[in-house]
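Colleague: what's the 3D shape of this:
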Amino acid sequence: MIGGVYRARQPGVLGSAFVVALLPALVQAAETDSGESDKQPRIDEVILVSGKIPTAEGDYAGSVSVHEKWWLDRQQPLTLAALAGQTPGFNIVDTGSRNPTPLIIRGLRNASVSSDDLGGNGGTVTRYIDNIPLQGDFLPPDMQLLDLEQVEVLKGPQGTLYGSSSLAGIVRYSTAKPQLGDYQTELSASITDTAHSDDLGYATTLVSNLPVGDTFAARLVLSKDEVAGFIDNDYLLTGSASDINSEAGEQARLSLRWQPSERLRVDGSYHYQDRTVEDRQASNEPFTGDAYGASSRFLQPADTELHMANITASYSFDFATATLIQSRYDYQTERRADQTDYLLWLDEVYYDSSFYSPYEDFASETVSDFNVSKDTTELRLTSPESADVWQWLVGAYYSKDKIDGTVVDLAPGLDIFWGLDEPEPRDYYAEQIEELGESAIFAESSHKLSQHWTVTLGGRYYDQSDDLTICSMLPMNDRFNGVEPTPYCDADEESDDGFLWKASAQYETTAGVRWYGVYSEGFRRGGSNALPAGVENNRTYSPDYAEHYELGVKTNELWSRLSLNASVYVIDWKQIQQSAYEVNGYLVNVNSGSALVEGAEIEGYWSLSPSWGLKFGGSYNEAHIDEPADAALDMDAYPQKDDRLPGSPREQWNLALDGRHSFGAFELDTLVSLVTVGDSTTALNETFADYQNLSGYTLLNAHAGIEWGAWYLAADIDNITDERAITGGRYSPEFGQQGRFDYITRPRSITLSARVRF
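Modeller: Okay, the predicted model is just below:
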């Protein structure tokens, strides 16, 4: 990646396992209970689509968290942070909307928790919007989560069905689909007051379901929003500015459905999102003395535009259902960032403070401009819906990613100071051109051996390629030394293939309680290290793999009022991709070392009464280095055995009290939620320059809504206590005191919204 050209076992596990061990007693009680369970509301059964065969959640042998529409609709605005907070074992590094948000499931992350402006390859969690995969070498921005039907978080490696980048799991957003014969339009608007901000935010959304005849329907979603910033900066070269992290965006989605018969259905969709974020959601309190004060010399905006299209056609034969999926996304981004402190550090280390430092007004900013596209084709056959004893699927997959981008460091005025004849003040220029290909065949089969036992076996063969070219030059440095600036290009190709397995067994008791065991594998793609032609070592690096073992229990109707899932797991992560220096001093990716993850999770929903319910969850996750990287590698710092993997808390808990009440013509719904996240680290140990131990935090949110005929009015308060939590940042000494920063959570926000249907 072109950003790399500069050289630059705990008691809690036993306690959680003890909770799981107590579940047999609950199961026995459920089997013998003859109380008044019929007086309590039954918990609806959830249908999963992420297994690629529609399956009742209780029948899925594995750990999955499902957020249904009723809960999603009560999060205004719905954010990735809200989803993660209510999902045991899943957390994010909340960087705001400017940067792609790192997703972490069950602690599988090795990279430091840093700025990561472009969201480069290295993710272990894949996101899907319906059948569109959002993964690759440069990740698209976070989508505005609108008009969703369901969100599913599959935890543990999912390589057999989802291939690369599903090393830790997947997050799948299911959008609401067009409904045949049902005309409905919904218009909503909201205003938001954010603490420490001078402005109000607003959002407007139109959702319209438009049937045409009996066989065709369209669904249209249009939205526009402005989000108020809350970070101030008194250090900008252009003068002080307030609320610099404000943002604005537009989004549109058109979904189509044609269903001329019960056998044939064709779904199509087009998504568009344009978003501008003025600066980071980050502050530098140690430098500014202000908890919400930034210190960069330049505003650091990000402009992103995303186009996504998908067509999914399925036909039900008597023996199987055939599904063809074709999708594409195009992603363009332009970002600017303050580079001053880093170049001054380079000047001190490499030029003896003789190049940049003599210019008293020296300042520099980086401009990155990237265009990324991804085409995906998948064809699969699945067993007919009527299949009971034997369910199966076979499929083929192909994808191609294309990346074309530039990174330029600008130093305004430095060219004039040195008397250089340079058309523009480019201190550094780099271009990356890359094409990634992946093809695979996969299969999965589930067989019901008896009334109680079901076994599943799956596998995937994959073949991947990486064709990479990187060109770079130092225009002003070359002219300073009397040399005509000329790009120097490195190119290489890499390919690899492999096979992944999955196996599971599930036992269902007469009370409907299901016990399961799972073994699954996942991987993250390898790649090419762009090196000069004369360098023979480390030209490529290989995939890293995870082997996953899990035991769990789930039930949908303990006493007809309690839904409960619990599991314990172990993940062995091998040949981890890490950064090191090649013998000639070039920064490269290598494979070395292993990590071990041990943990336990529990979550469920308890229907306390016809009006009240309690959504709850918790996890304990011990993710640590098991075998350190090879000591012979040339690294700035070295992992040690038992180092915690960065970015992931050991403990995470959530509670949400849900209320639904009728008052004549009015329907009142309420939701009060509490999220507690434990402490985390930003790097493996204190020898790493950017190591920080980040304190845990607790967030309290509340929602209340009133429905009256076609109208719905709601009030939401997020982060009621105005908690300022640090989730990551930039701490390496080469960025200096002024260039460091902390990513922080959004302050207390109060949102008033109204919706009308007609």
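
Colleague: okay, CA-based contacts and neighbour counts for the rest of this
Modeller: Noted.

Colleague: how far does stretch 174-182 sit from the chain's center?
Modeller: 26 Å (Cα atoms, centre = their mean, to the nearest Å).

Colleague: what's in contact with it?
Modeller: 129-130, 146-151, 209-219, 255-257 (Cα atoms under 8 Å, 6 or more residues apart in numbering).

Colleague: Following up with a second sequence; could you model it the same way so I can compare the two?
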Amino acid sequence: MQKFTLTPLATALLLIGTSALGQSAPVPAAAASSPTSSDASRKPTAQLDAVTVTASKRSEAAHRLPYNVTAVSEQALRDANITDLKSLIKDSLTFEAPPNSARFTDSVSVRGLNVSSVSANNIEWFSRSTLSYYLDDAPLPNIGFRIKDIARVETLLGPQGTLYGGGALGGTVRYITNKPQLGVTEGRVSSSVFHTRGGSDLSTDTDAVMNLPLGRDLALRVAVARLDDQGYTDRYAGTPNYLTSAWQPKPNASQVLYKDDDWHRATTGRATLLWRVSPDLSLQLSHGQQSGTAHGSSGTQLLRVASSANGAAYRAGEALGPDTVLSPYPEFTDRDIRISTIDLDWRLPGWGQLHSSTSRYRDDRIGQADYLGTGSFFYGDLGYSRFRLGSSSWAGNTAYITYANRYSGTLHETRFVSDPGPLSWIAGFFAASQQRSQAFSEWMPGLEALKTPGRGATDEGYFEDQASRYRETALFGELSWKASDRLTLTAGARLFAYRDRTATQVEDYAFDLVTGVVKAEEKDSGQSYGKLNAAYQLTPDLLAYATFSQGFRRGGANGFRGAGSVAVADELKGYRADQTNNLELGIKGFLADRRLYLQANVYQIRWKDPQTYFSQDINGFPVWGTTNGPAALSQGLELQWRWKPMASIEISGGSTYTRGEWDATKEVCLYADGTECRTYAKGGKLGGNAPWKHALSVRWQGEFEGHQVWASAGARYVGVKNSDRGDDPADQPFQYKAYTTTRASVGLAKGDWDWSLWADNLSNNRELVSFQGTSAVATRVGLRAIYLTPRTLGLNVSYRF
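Modeller: From the prediction side, this is the model:
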């Protein structure tokens, strides 16, 4: 496990806070305020609350923004036990990702925009998200940062390339942190104790927040959190009775069974210093970091099958019992995330607001994974019979892989937001310098004696690294014209230039089929994406809108090699940026004296040059890469609503429908002579998204003997979905069955105390939602099936002071 250490900036912020504990300067009475008591914040009201968001780069009520935007408050996040992106996705009707273990980084998709396999994979560059992620105003390569001391989470659906740049093909997720409060001394300590059925021990999730005034115009906010998830899945490291070859369990040769091996530990910290330079100018420094280990994998080992056709591999019986995986080697991911930000806000009276944000981040993810089935296939069936499962010359060794994914970057954005008026506008500048390295190695103990001397590290059979250095500058803006009291027209654009230098290294140390580095450079200037919007205020609280918006994602290079004298086709040496064009019609706002909130829309997204996986075969050895498929089309509808039939009861629900498919036919050939081709045919279905999803929840709030009490219950339905794309209308990928999950919670608040009891997957539904392995694995050792997390019960306690 990696150690949790502080950078100089974080250390300085914490030292300032420590010195201020006994030296707070007096604060004017007008600036002082007491912390909001938890029971007061829960008192029911007769009307639904309006939510303010900053998704449009200015503070506005969510129901007045002419696109699908939602916000989940801090209290709602805590009540639903949402602490990370995976739990947010699990609770969402609009996002899709396989609910795999914390060890994996998943392909997150929205609105049907997915061409990746919906399964667990150790190799990170197989994951391709169609969402962009932000921590406040800082874009990040992934969201692994836990949701702690967060004011709200905003989700913007539909392409957001104009204001949010690359990666926002289908939308953007923003974590908005709580800011330091001037003149306020307050804090909170919260802890959650929970247990998952099948696990042996209780898990804990504890966090603390402190807000300290350091003077009239200075304040510090510090938040720390610690997760100790004890897990519930066992690892069997020995040889099961359905396999004849024997191997030595790792790391302890005398231990076969490891109980609750899928544990997760994470320590998170964030310190923010706010300085009000003048009434109109403020400066904020913040540093956040998180270190932890996600160990093992949830799942159940299935028996091997003679053929994985017709879904047999997914329906095979349990090999070792429920919630037990087969893995001779321990599996883990160590992750360290650090982000430092400087924000400046300058109010220019009569003009607007200037905001500048500069951030530096680093995200390292290193780990190890078992490679039992695939490793014996590559190093046994394809080359060395000594390593083949069941071989009489079996050496008792099995394969494993290691991986190291590193991201770092410096990002800057300056924007000016005008005051509201007949003409209002946003104008900004963005610059980014980012580095990426995604590497992994395959290891086979005993291989060194069989391979070419001096090639790679000892027993290393394969190495691959996809590295890049990316620079981008952009100008962006929006102009809104209030054409009448009811009608507002908006146009926006983003103009940018970029340079992407890539170096893909592939080294086949075992068979010497592939070696060397392929370098490429992609650059362009004058690229632009736009947005057009018309919003009509039907009533003061009800809005109708029509919008056209665009999103994009950067391209990259492949490591494909020529075959003898035949060169790789120019098109396959790299892959182009892909683009989405979205048409959307919607209505949103309050009805029935603000007792009913409705948000409904229909959309159609045309996806140009979608990036999808492609592989090269070299004498049976695969080299993985990416290509641009034909145009794709996604269309659907989204409905969300909240209703207060009385002050003490709120009922909410929603439904989404999406359908995605190839909208054209395209043949992609690997070599310049037109050989080794794949055809993507019009009508082939895009996988990974359930056509229908529904949700319904009921919440009651009341008072009992001076205590604020509440209870809630909810259900979520996810329809049948394909596990992968189909490249022809006749293709029938394996389908995950539809399922419904339920949850319930009750809570009590008195003064500054909050207590709540909660249960997830109340009915303990056990449905297959993901898997790990390939057809080769299925026929040799069996797939690893991943089911819904079993029933989990928890107790939350929170104290404010």
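
Colleague: Identify those among the contacts of stretch 174-182 of the first structure that sit within strands.
Modeller: Applying DSSP state E to these, the entries found in strands are 129, 148-151, 209-212, 216-219, 255-257.

Colleague: how near is the counterpart of Ile651 of the second structure in the first structure to Asp636 of the first structure?
Modeller: With TM-score structural alignment as the criterion, Ile651 of the second structure lines up with Leu614 in the first structure. Computed with Cα to Cα, to the nearest Å, the distance linking Leu614 of the first structure and Asp636 of the first structure is 48 Å.

Colleague: neighbour-wise, which of those two wins?
Modeller: Taking neighbours as other Cα atoms under 10 Å, Leu614 of the first structure and Asp636 compare with Leu614 leading, 19 against 13.

Colleague: For Arg335 of the first structure, see how far away that one is.
Modeller: Taking Cα to Cα, one finds Leu614 of the first structure at 43 Å from Arg335 of the first structure.

Colleague: quick one: contacts for His694 of the second structure?
Modeller: Residues counted as contacts of His694 of the second structure (Cα under 8 Å, 6+ apart) are Leu93, Gly653, Gly654, Ser655, Thr656, Arg716, Tyr717, Val718.

Colleague: which residue packs closest to it, ignoring adjacent ones?
Modeller: Using Cα to Cα, 6 or more residues apart in numbering and skipping residues adjacent in sequence, the residue nearest His694 of the second structure is Ser655, 4.4 Å away.

Colleague: One more: Glu703 of the second structure?
Modeller: Setting aside the residues directly before and after it, Glu703 of the second structure is nearest to Val709 in space (Cα to Cα, 6+ apart), at 5.7 Å.

Colleague: now for the one you found: what does it line up with in the first structure?
Modeller: So Val709 of the second structure corresponds to Leu668, using TM-score structural alignment.

Colleague: and that match, how many neighbours?
Modeller: Neighbours of Leu668 of the first structure (other Cα under 10 Å): 17.

Colleague: ok, back up a step: from what I see, the match of Ile651 of the second structure and Leu655 are in contact.
Modeller: Yes: between Leu614 of the first structure and Leu655 there is a contact under Cα atoms under 8 Å: 7.1 Å.

Colleague: Check which residues of stretch 411-424 of the first structure are buried.
Modeller: If you call a residue buried by 16 or more other Cα atoms under 10 Å, then stretch 411-424 of the first structure has these buried ones: Ala411, Pro412, Gly413, Leu414, Asp415, Leu420.

Colleague: which residues touch that stretch?
Modeller: So stretch 411-424 of the first structure is contacted by 356, 359, 362-365, 425-427, 475-476, 479-480 (Cα under 8 Å, 6+ apart).

Colleague: In the contacts of His694 of the second structure, which residue is surrounded by the most others?
Modeller: Those, ranked by neighbours (other Cα under 10 Å): first place Leu93, 25 neighbours.

Colleague: Leaving out the residues flanking it, which one is nearest to it?
Modeller: In space, Leu93 of the second structure is closest to Lys693, 6.2 Å off (Cα to Cα, 6+ apart).
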